[in-house]
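Colleague: got a structure for you, letters missing:
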């Protein structure tokens, strides 16, 4: 009886070891595939669709907006990050290359466009005359469409910024995870 228990234990350990080895090998291959995924080169299709809806819905309530930024390459992001640090100008971002949802095609920025085609970043402006800030009305539309708004952030406010994270952190994106191209 003791030999049967010992034999069973040895077989169990061998089978477990084989399964563990296969699992680890597959996990390492999966992680390598993730890490080698290329960065996106444009806006995510869902973000692009929601961006267009944002512009349309804002126009329906008399607010003309301009999307001032969307996808940013790592080089563009690094240039913005350097501004106000080792390049002239004011600091406009705290995110270095690879640290912004813009770098993964998951964020947009907007501004208000006036009748003369000039652009303003005035969060108190009420050009549609309904007694509400146009800026905040656009942010509310964005949130209805599934965007997170930078004006809701606790650490610092980024009023022009809207992003869709799809539940992925910047660290997840840096590791190669990407959201699906359509909502199921």
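Modeller: Cool, got the structure. Since we're looking at a predicted model, the values are computed, not measured. Numbering: from 1, shown residues only.

Colleague: hey, let's count contacts and neighbours off CA atoms from now on
Modeller: Will do.

Colleague: could you say which helix or strand holds residue 78?
Modeller: helix 74-82 (DSSP states H and E).

Colleague: tell me, how many residues neighbour residue 32?
Modeller: When neighbours are counted by other Cα atoms under 10 Å, residue 32 registers 13.

Colleague: what packs against the longest strand out of those in the chain?
Modeller: In the chain, assigned by DSSP state E, the strand with the most residues is strand 107-113. Secondary-structure packing of strand 107-113 (3 or more Cα pairs under 8 Å, 6 or more residues apart in numbering; DSSP states H and E): strand 65-69, strand 119-120, strand 161-163.

Colleague: got another one to weigh against that:
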């Protein structure tokens, strides 16, 4: 199975912008680690079966495409737990020109950035060999904003985009309701004294992964 972390295995234009994004993250004080660049079909199938990929066949991560990469916070024990980190890193990725998976409604993927030419190219197009044009190189000098102004803009966006908290099965996204209801029925989720829930998008994704692994059957905390 192939699951590379090598930025050089990305398409050259994407690799250059990935490195530009890493520099922006470092300038913003974010400790970022690239965890995956290209993968083969066998590894994509593994991700799909454990609930961390939406499809069993790679598209943007494919060996021939090299258009996407995954990342995490480079702090032991806190790699995926800080939603503010992913919000800030995702915003910086969008600034460079990437599409951020944290914006997706049906299958949010916060640790994911890809070059889709502004969403014009879909996974099915990539799998068919229809790839987007070269990604324009990001140059920080293209903006008249100072680093402080850029940071202030990112901070404002983070504040305005605090992750939602779902307090009942009914106000969860449609894709997660059945899983949340099962977790409630099995006693995995018990809510507060009034029966109310407090679930974030990260909680919903984790619950879906547990269900895919068959771990939502019986007792909970």
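Modeller: Received the coordinates, thanks. Because the structure is a prediction, the values reported are computed rather than measured.

Colleague: TM between them?
Modeller: TM-score for the superposed chains, counting by TM-score structural alignment, normalised by the length of the first structure: 0.61, backed by 126 aligned residues with a Cα RMSD of 2.3 Å.

Colleague: which one of the helices and strands packed on strand 107-113 of the first structure is the most hemmed in?
Modeller: strand 161-163 (a mean of 23; mean count of other Cα atoms under 10 Å).

Colleague: in the longest helix along the second structure, what's buried?
Modeller: In the second structure, taking DSSP state H as the definition, the longest helix is helix 12-27. Buried positions in helix 12-27 of the second structure, judged by neighbour count with 16 or more other Cα atoms under 10 Å: 13, 14, 15, 16, 17, 18, 20, 21, 22, 24, 25.

Colleague: can you pull out the helices in the second structure?
Modeller: 12-27, 41-49, 83-96, 123-127, 147-160, 174-185, 201-212.

Colleague: the first one vs the first structure, average offset?
Modeller: Okay, so that is helix 12-27 of the second structure. Comparison of helix 12-27 of the second structure with the first structure after fitting gives an average deviation of 1.1 Å (mean Cα distance after the TM-score superposition for the first structure).

Colleague: what range in the first structure does that helix sit on?
Modeller: Residues 45-60 of the first structure are where helix 12-27 of the second structure lands when matched by TM-score structural alignment.

Colleague: kindly report the same for the fourth one.
Modeller: On the first structure, the counterpart of helix 123-127 of the second structure by TM-score structural alignment is residues 170-174.

Colleague: quick check, distance from that stretch to the centre of its chain.
Modeller: Relative to its parent chain, stretch 170-174 of the first structure has a centroid offset of 10 Å by Cα atoms, centre = their mean, to the nearest Å.

Colleague: just stretch 100-119 of the first structure next, same as before
Modeller: 14 Å.

Colleague: report the buried residues of it.
Modeller: 100-113, 119.

Colleague: please apply the same query to stretch 162-181 of the first structure.
Modeller: 162, 163, 164, 165, 170, 173, 174, 175, 176, 177, 178, 179.

Colleague: about what we covered before: against the second structure, where does the longest strand of the first structure fall?
Modeller: Counting by TM-score structural alignment, strand 107-113 of the first structure sits on residues 68-74 of the second structure.

Colleague: for the longest helix seen in the first structure, buried residues please.
Modeller: Selection of the longest helix in the first structure by residue count, based on DSSP H, yields helix 2-35. Buried residues in helix 2-35 of the first structure, counted by 16+ other Cα under 10 Å: residue 34.

Colleague: which strands and helices lie in contact with that helix?
Modeller: Right, helix 2-35 of the first structure is packed against no helix or strand by 3+ Cα pairs under 8 Å, 6+ apart.

Colleague: what's the angle from the longest helix of the second structure to helix 147-160?
Modeller: 90 degrees (axes from the mean of the first three to the mean of the last three Cα atoms, to 10 degrees).

Colleague: show residues contacting stretch 23-36 of the first structure.
Modeller: By Cα atoms under 8 Å, 6 or more residues apart in numbering, the residues outside stretch 23-36 of the first structure that reach it are 174, 175, 176, 177.

Colleague: again, only using 6 Å
Modeller: Identification of contacts with stretch 23-36 of the first structure by Cα atoms under 6 Å, 6 or more residues apart in numbering yields 175, 176.

Colleague: in the second structure, which residue range corresponds to it?
Modeller: The aligned range for stretch 23-36 of the first structure is empty, by TM-score structural alignment.

Colleague: picking up where we left off before, the longest helix of the first structure: how far from the chain's middle?
Modeller: Helix 2-35 of the first structure has its C-alpha centroid displaced from the chain centroid by 37 Å (Cα atoms, centre = their mean).

Colleague: go on, stretch 148-160 of the first structure?
Modeller: When C-alpha coordinates are averaged (Cα atoms, centre = their mean), stretch 148-160 of the first structure and its chain have centres 14 Å apart.

Colleague: now swap in stretch 28-41 of the second structure and tell me
Modeller: Mean C-alpha position of stretch 28-41 of the second structure versus that of the full chain (Cα atoms, centre = their mean) differs by 11 Å.

Colleague: can you give me the distance of residue 19 of the first structure to residue 163 of the first structure?
Modeller: Using Cα to Cα, to the nearest Å, residue 19 of the first structure is found at 41 Å from residue 163 of the first structure.
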